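Asks: no sequence for this one, just the structure:
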C-alpha cells in the first residue's frame, strides 16, 4: 500500500492511498481511494514486455470520501455519504487467469442518482500509439442517440451506422465516418444496449465486448451483469467500456437511474486481459 498526493484539493483532502494486486502472471493492478478507481494495470504483451494499459484517471469528484483496505484476497473500498444518506462499496479482485472483477454495491436512505464511480480508460498498446487500430466488438443491436447538447434523444438500430460493432471493426476507421453523432463531438460517447435473453434490468454475468490491439496482442474482454454499456473512444487517446444500468425510456429520470430509499443496487463487471494467439 502506498500514499500519493493529489494536488488541487483542500489541504486536508490531498492524500489518498493506493492498493496493489498481483497475480501469478506478474500482472499488477493498482486501485486508488481517489474515486475508488483503477489507477494502473501492468500486463505483458506477446513478447513478454510489461506496460501499463490504463490512462491515469483525470480529476476526481470526491477524492477523500472513499476508505480502502485489503480484504479477502482483494481490495474493498467504502464510501458513506453526508448524513449517511448513501453507503457504497467497491470490491476489486485480480485472478490468475487475467480477470479483474469489480463489484459495486449501493444502499440509499433517500432517492439517490446512481453513481458507479470512475471508469477505467484503456490503451492496450501501453501508450506508445493511439487506439486507432484497436479492433472493437460490442454485442449490441441498439444505441442511444444524443442531441446537440450531448443529451439522449432516442434509440436507434446500429445496423448501417458507425455504431455497428457486432463484427470487429477498428476504432480509427469508425471515427472517420461522416456520422453526425460522431462528427464534432470528439468521437464516441454513447450508450449501447447489449443483447441478452432478458428484457431490461440486470441479468447473469456475460461477455458483451472484446477489444484487441493487433500490435501488442493484448485482448480485453468485458463481462457485465448490466443491460447497457457506455462506449467512449476518441477522447483522451484511449477507450472505455463502462457497464450501465438501463432505465426505462419512458421514465422522467432517463437517462439517469434513481436508487430508491432502502433499495440495494448491485453490479459486477469483469475485465479479462489475455494475449491473442
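Replies: That came through, no problem. This is a predicted model, so every value here is computed, not measured. Numbering: from 1, shown residues only.
Asks: switch to C-alpha atoms for all contacts and neighbour counts from now on
Replies: Noted.
Asks: which outside residues touch stretch 266-277?
Replies: Residues from elsewhere that reach stretch 266-277 (Cα atoms under 8 Å, 6 or more residues apart in numbering): 45-46, 97-106, 202, 205, 212, 217-226, 243.
Asks: show me what contacts residue 158?
Replies: Neighbouring residues of residue 158 by Cα under 8 Å, 6+ apart: 140, 141, 142, 143, 164.
Asks: quick check: which element contains the closest residue to the fourth one other than its chain neighbours?
Replies: Distance criterion Cα to Cα, 6 or more residues apart in numbering; nearest residue to residue 143, sequence neighbours excluded, is residue 192 at 4.1 Å. Applying DSSP states H and E as the criterion places residue 192 in strand 188-194.
Asks: what about the strands in the stretch 51-200 of the chain?
Replies: Assigned by DSSP state E, counting those that start in this stretch, the strands in the stretch 51-200 of the chain fall at 54-55, 66-71, 74-80, 86-94, 99-108, 112-113, 121-122, 135-138, 140-146, 152-157, 169-170, 188-194.
Asks: second structure for comparison follows:
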C-alpha cells in the first residue's frame, strides 16, 4: 500500500503477511476501494476488518479501525475480536446454557461464568471462503456444523462487505439453518476516528438514538431494561465519551466503563435506522451508524491494556478505541422479554449495518 494522493502515509500492509494455512485453509488479505479513494482492508481469518482509511477535515486519509499488521496477530493468544465477525451468538449468554424447544444446550464459558461471542473458537477464529467480484465488494462464507461450539443446526453464513461511493462501509449478513437454532451476528471493529494510535477516545462526541438501555449484573448479564434519563448512559444528545465515565455509578463499576447494550428507538425493522453518530475531536471525521438491529453495544475500550502492537506500531492502550456493535440483546435466548434470536429451517436471517463517513 503506497502513500495516498493526498499525502497521508498509510501503514504498510503486505498481502504475504496475511497468507498462512490454518486448519487446512489459506488466509488472505483483501482491499476494497471506492471512487473517492476510501480504502478498506479485510482478512478472511475471522471475516475481519483490518483497517479503514477515510478522509478527515483536511482531506487526508486516516485509518479509523485498529488492527494488526499480520494475520498471526489476530490468531495468537486470547482473542481481542479486533474487527471480527462474531457469532454464532454475539455478546453473552448466561452460564453458557440456553433451552430451545424443550432441550438444553451447553456452550463454552469463556468469559467468567458466561459464554461470549460464540465460544472458544466462534466465527472469529475460523477461515472463511472469500470471493471478490469487484473492487468494492467482498463476500465471505462459512458453514458452522451442527453442535459446533454446542449450538444446534448446521448454519450457513454469508457476510458481504461493500464500500460504496457514498463513503459507506455496508455489511450484509445472511444465514440459514437446517434445525432450530439461535443466531446473533455483528462486527466487532474497534474505532478511533482520530486515527489508530492517536490516543484516548474520551473526547470523541457520541450520540446514541436510544431512550433505554440494559443494566447488567456483576458478570455483565442484562437484568432488564431501564431509561437512560438521569444516568451516565444518556447519550441522546451528543456528549463526549469521557464526560461521565468516572461517575460513581454501579453500572459503570460493573462494566469498568461503558459495556452495555442500548435499546435502539424504533426496534428491529426492515428499514435502516440511525443508531449512533460519533465525531472525532481532532480529525473532524463523522461516523454515522445505521442498522436494522434492535440493539447497540457500546464498549469504551475498558480492557485494552497496551499488550498488543498494532499495524501503525502503536499499542492498544487503555481506551484508545471504542466499539458500537449492532446486535440483538445479550442473553436473549434466556430472556423471553427480549426480541427473539431463534432461526428456524426455511427462514433466512438477514440484517444490514452501515457505517457512513464524512468530515466537518
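Replies: Nice, I can see it. Every value quoted in this text rests on a predicted model; they were computed, and no experiment measured them.
Asks: follow-up on the earlier one: got the strands of the stretch 51-200 of structure 1 as a markdown table, with mean neighbour count columns?
Replies: Converted to a markdown table, those look like this (neighbours: other Cα atoms under 10 Å):
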| stretch | mean neighbour count |
| --- | --- |
| strand 54-55 | 22 |
| strand 66-71 | 18 |
| strand 74-80 | 20 |
| strand 86-94 | 21 |
| strand 99-108 | 20 |
| strand 112-113 | 14 |
| strand 121-122 | 24 |
| strand 135-138 | 21 |
| strand 140-146 | 20 |
| strand 152-157 | 14 |
| strand 169-170 | 19 |
| strand 188-194 | 24 |
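Asks: and of those strands, who's closest to residue 253 of structure 1?
Replies: Closest of the strands of the stretch 51-200 of structure 1 to residue 253 of structure 1 is strand 112-113, at 9.2 Å (criterion: Cα to Cα).
Asks: measure the residue nearest the centre of structure 2 to residue 14 of structure 2 for me?
Replies: Centroid-nearest residue in structure 2: residue 188, 2.0 Å away (criterion: Cα atoms, centre = their mean). Using Cα to Cα, to the nearest Å, residue 188 of structure 2 is found at 23 Å from residue 14 of structure 2.
Asks: likewise for residue 35 of structure 2?
Replies: Residue 35 of structure 2 is 22 Å from residue 14 of structure 2, by Cα to Cα.
Asks: what do you get for residue 232 of structure 2?
Replies: Distance of residue 232 of structure 2 to residue 14 of structure 2, given as Cα to Cα: 42 Å.
Asks: please apply the same query to residue 21 of structure 2.
Replies: 16 Å.
Asks: cool, and residue 330 of structure 2?
Replies: 37 Å.
Asks: more crowded one of these two?
Replies: The neighbour comparison of residue 330 of structure 2 against residue 14 (other Cα atoms under 10 Å) goes to residue 330, with 27 against 12.
Asks: any idea how far the more buried one is from residue 183 of structure 2?
Replies: Using Cα to Cα, residue 330 of structure 2 is found at 11 Å from residue 183 of structure 2.
Asks: same check on residue 71 of structure 2?
Replies: Taking Cα to Cα as the measure, residue 71 of structure 2 falls 26 Å from residue 183 of structure 2.
Asks: in this structure residue 209 of structure 1 contacts residue 222, no?
Replies: Yes. Using Cα atoms under 8 Å, residue 209 of structure 1 is in contact with residue 222, at 5.1 Å.
Asks: any residues in contact with both of those two?
Replies: residue 241.
Asks: and the strand of greatest length in structure 1, which stretch of structure 2?
Replies: Longest strand of structure 1, by residue count under DSSP state E: strand 264-275. Alignment of strand 264-275 of structure 1 against structure 2: residues 348-359, by TM-score structural alignment.
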